[in-house]
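Asker: Quick one: sequence and predicted model below, then my questions.
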Amino acid sequence: MSLMKLAFSVVVLGFLTLAGWVQADERIELQGNLTQGGMVLGKTDPAAQVYLKGEPVRVSSKGQFVFGFGRDHRPSADLKIVLPTGEELNRTLEIKSRKYKVERIDGLPPSKVTPKPDVIARIRKENAEIARIRAIFTEENWFNSGWIWPAKGRVSGVYGSQRVLNGIPKRPHFGLDVAAPVGTEVVATTDGMVRMAEKDLYYTGGTIMIDHGFGLVSVYSHLSKLTVEPGTFVRQGEKIGEIGSTGRSSGPHLDWRLNWFKERLDPELLLPELPATN
C-alpha cells in the first residue's frame, strides 16, 4: 500500500515541503508532520539506507520507515537516503517550532516535588522496563490502522506543557490528558501488541504499553482497571481498560502518550476532531 494513499488522519504541518520533494523524486514517499512532536511515515527502495541527523533509521523489507521529532527539536533535520546504486538523496527538513504552556506552582510540600529516597530504586526499576519496551523494533506495520481517540472526555492536558514546582522546572508533559469519570472506557487507538499491563507503577499507576510497530509505542496511564494482558494483540477500538486516578494523579483522567523509540511525539497531531461527549 502506498503511504501517500494511506488512510491516516493527520494535521499535516509543513506538508508543502514534503509534497514538493515527493513530486520531484518518486523514489521516496513521505507523509506526516514537520513540526516539533511530529511523526513522518516514509517509503523507499527496501535495499536503501535511511539516515536522520546522521543516525540510521531502520527500513523494512517492504521499504517502509518511520521517524519523529521531539518536543524541543531544532529548526531543521538532515535526511539522507542512500539508494542501492550508491546514489545519495540529501535534504534538509525544516521543522516547525511550537510554543508551550508553562505553569508555576509554589508552596508545595517537598515530598510532592521530589520523590523520597526509598522509592527511587522502584522508579529506576520501572523506568528500565519502560525503556526496554520502547527500544523494541518490529517490521509489523500495525500503525497502518490509523489513529482514533482512546477515550471520550475533556482535554485537560496537552503535549509540551510544563510545570515549575517551588521554582524547580519539572519534566515537560509528553502526553494528551483526557479527563472523565472513573470507569470510563479506554480503547486501543491503533492495532498493536500489548507489551506492558501493570496495575501499579509509581508515577503512572495502572499502565498499558502497546507496540504498533517500527518503534512506535503508545502508553495509557492512571487506569483504574486493565482488561488486557502482555502478549495480547488488540485491534483499534477494542477496550483495554478504564480511566482512573492511580499513580501520581490529581484526579481521574487518562494520560495517553506516543513514543518513537526515545523520541516523545505529540499524539494529538494524529487524531481527528475530538468526539462529542454525552
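Answerer: Done, it's in.

Asker: contacts, neighbours, all on C-alpha from now
Answerer: Noted.

Asker: where along the chain do the helices fall?
Answerer: With DSSP state H, the ranges of helices along the chain come out as 15-24, 117-134.

Asker: would you list the ones you listed in CSV and tack on mean neighbour count and distance to residue 147?
Answerer: As requested, these are exported to CSV (neighbours: other C-alpha atoms under 10 Å; distance: least, C-alpha to C-alpha, whole Å):
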stretch, mean neighbour count, distance to residue 147
helix 15-24, 14, 19
helix 117-134, 13, 19
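
Asker: Let me have those in TSV, adding distance to residue 180 as columns.
Answerer: Below are these laid out as TSV (distance: least, C-alpha to C-alpha, whole Å):
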stretch	distance to residue 180
helix 15-24	34
helix 117-134	26
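
Asker: which stretch among the ones you listed comes nearest residue 215?
Answerer: With C-alpha to C-alpha as the criterion, residue 215 lies closest to helix 117-134 of the helices of the chain, at 6.8 Å.

Asker: Share the number of residues neighbouring residue 186, please.
Answerer: Neighbours of residue 186 under the rule other C-alpha atoms under 10 Å: 23.

Asker: And here is the other one:
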Amino acid sequence: MARTGLATSLILANLAGPALAQNTPAAQEVQPVIQQGDGPDFLTRPFGAVRPLQSGIRLNAAPMQGALLRGTAPKGVVGLDLDGVKVPLAEDGAFVIGFNRDAAALGVLTVSFADGEVATEPLAIEPRSWRREFIAVAARGGMPSEAFMARRRPELEMIAAARLRNSDSPGWRQPFIWPAKGRVSGIFGSQRIYAGEPGAFHSGVDVAGPIGAPVVAPADGVVILAAQTPFSLEGNLLMIDHGMGLNSAFLHLSSIDVKDGDRVRQGQQIGRIGATGRVTGPHLHWSMKWNDARIDPQMLVPPMGTQK
C-alpha cells in the first residue's frame, strides 16, 4: 500500500537588496511580527518540537518563510525533493531544507523509498509579516544603462556559476555564529513600497561596523567565489559553500583574506568590513541561500551580543 502524508500543523539578481531609509517623514514603517534576533535558532532546535511526518521524516521546527530546517530521514529513504527541488541526503539520513522569503502557504515534500514506493508530504509553511516602508513618491532611476550592464552581466554570471559549485563541507550541520559583531542595521525581508510599487526586498542581514573590523566564517565551508576586483553592487564579494546546497555571501568587504577553493573553519577570519560597492556606509551584508531559496541568516544565530 502506498505511503501517503498529511499536512503538518505546522530573485537583475542583486545580492545586496535595497537599504532602508531612516527617519523618512514620507515613510510609514510596519514592524515585523517576529523580532529578528530574538527568535529560536532553527538549526539547533531539538527534534520532537514537531511531530514526525507519516513517512517517518522528522523536522526540528515547523516550516516557515525564510527558515532553514534540519531533518532526518528513516532507513529505506533513497530520495527527497521539495517542490521539485532535490534535497541532498547524508549517509546518516540527515538533511537541511530551506523556505524562500515568499514561499507559498503549502509545499510538497516527496519521499522515495528503496522498495519503489513514493510518499507525498504536504507541508504547511507559516507566513511572516515583513517590515515595510511606504513612501509616497515613485522610485528614482530607470533602466540600467548599457554601459552598466556590460559590466554587470559578467558579475552575474560569476555569481551564478559559484552557486552551482557544491562541496562536501559539513558546515551545514553546525550551529551558525555571527560573522561580525556590531549593530544590526538591516534585516532580512524588509522592503520599500514606492507610490504603491514594491521594490526588491532586502536579501540578508546588515551588521554596521568600522572599516577593517574582522569578518569570520559563520560555519565551516569552501570558498566558491573571492572577487579579484570589486563588483558594481556588492563591492568586494566573498561566497562560501557550507554543503548540501547551502551557501553564504559576504558583501562590501574592505579586504578578502581567503582565496577561491580554500577550506575555512568556523570562526576563522575571512575578511574585513568595508564600504565597497553600492553602500551608504561601512557594514557587512550577509546573505544566505539554500538552492534558490533566500534564507534569513538571523534565524540561525543567537541574539547579537550573546555569542561567546
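Answerer: Received, thanks. Since we're looking at a predicted model, the values are computed, not measured.

Asker: Select, out of the helices of the first structure, the one closest to residue 220 of the first structure.
Answerer: That would be helix 117-134 among these, by C-alpha to C-alpha, at 12.4 Å.

Asker: now that closest one: how far from the chain's centre is it?
Answerer: 19 Å (C-alpha atoms, centre = their mean, to the nearest Å).

Asker: mean distance, that helix to its aligned residues in the second structure?
Answerer: Helix 117-134 of the first structure differs from its equivalent in the second structure by a mean of 1.3 Å after superposition (mean C-alpha distance after the TM-score superposition for the first structure).

Asker: returning to what we had before: quick one: which of the helices of the first structure is nearest residue 261 of the first structure?
Answerer: helix 117-134 (5.1 Å).

Asker: so the closest one corresponds to what in the second structure?
Answerer: Counting by TM-score structural alignment, helix 117-134 of the first structure pairs with residues 146-163 of the second structure.

Asker: For the counterpart of residue 222 of the second structure in the first structure, which non-adjacent residue is spatially closest?
Answerer: Using TM-score structural alignment, the equivalent of residue 222 of the second structure in the first structure is residue 193. In space, and not counting its chain neighbours, residue 193 of the first structure is closest to residue 233: 4.4 Å by C-alpha to C-alpha, 6 or more residues apart in numbering.

Asker: need the contact list for the alignment partner in the second structure of that neighbour.
Answerer: Aligned by TM-score structural alignment, residue 233 of the first structure pairs with residue 263 of the second structure. Each residue near residue 263 of the second structure by C-alpha atoms under 8 Å, 6 or more residues apart in numbering is listed here: 220, 221, 222, 223.

Asker: For residue 102 of the first structure, which of the helices of the first structure is the nearest?
Answerer: Here helix 117-134 is closest among those (C-alpha to C-alpha), at 25.2 Å.

Asker: where do the strands sit along the stretch 51-200 of the second structure?
Answerer: Using DSSP state E, counting those that start in this stretch, the strands of the stretch 51-200 of the second structure run over 58-59, 68-72, 77-82, 85-86, 94-98, 106-113, 118-124, 132-135, 183-186, 191-194, 197-198.

Asker: out of the ones you listed, nearest to residue 160 of the second structure?
Answerer: Across the strands of the stretch 51-200 of the second structure, closest to residue 160 of the second structure is strand 85-86 (C-alpha to C-alpha), at 17.0 Å.

Asker: Check the mean deviation of that closest one from the first structure.
Answerer: Looks like 3.4 Å for strand 85-86 of the second structure (mean C-alpha distance after the TM-score superposition for the first structure).

Asker: contacts for that strand?
Answerer: By C-alpha under 8 Å, 6+ apart, strand 85-86 of the second structure touches 79, 80.

Asker: Surely residue 57 of the first structure and residue 67 touch.
Answerer: Yes. Between residue 57 of the first structure and residue 67 there is a contact at 7.3 Å, judged by C-alpha atoms under 8 Å.

Asker: who's sitting farthest from the centroid in the first structure?
Answerer: residue 85 (34.2 Å; C-alpha atoms, centre = their mean).
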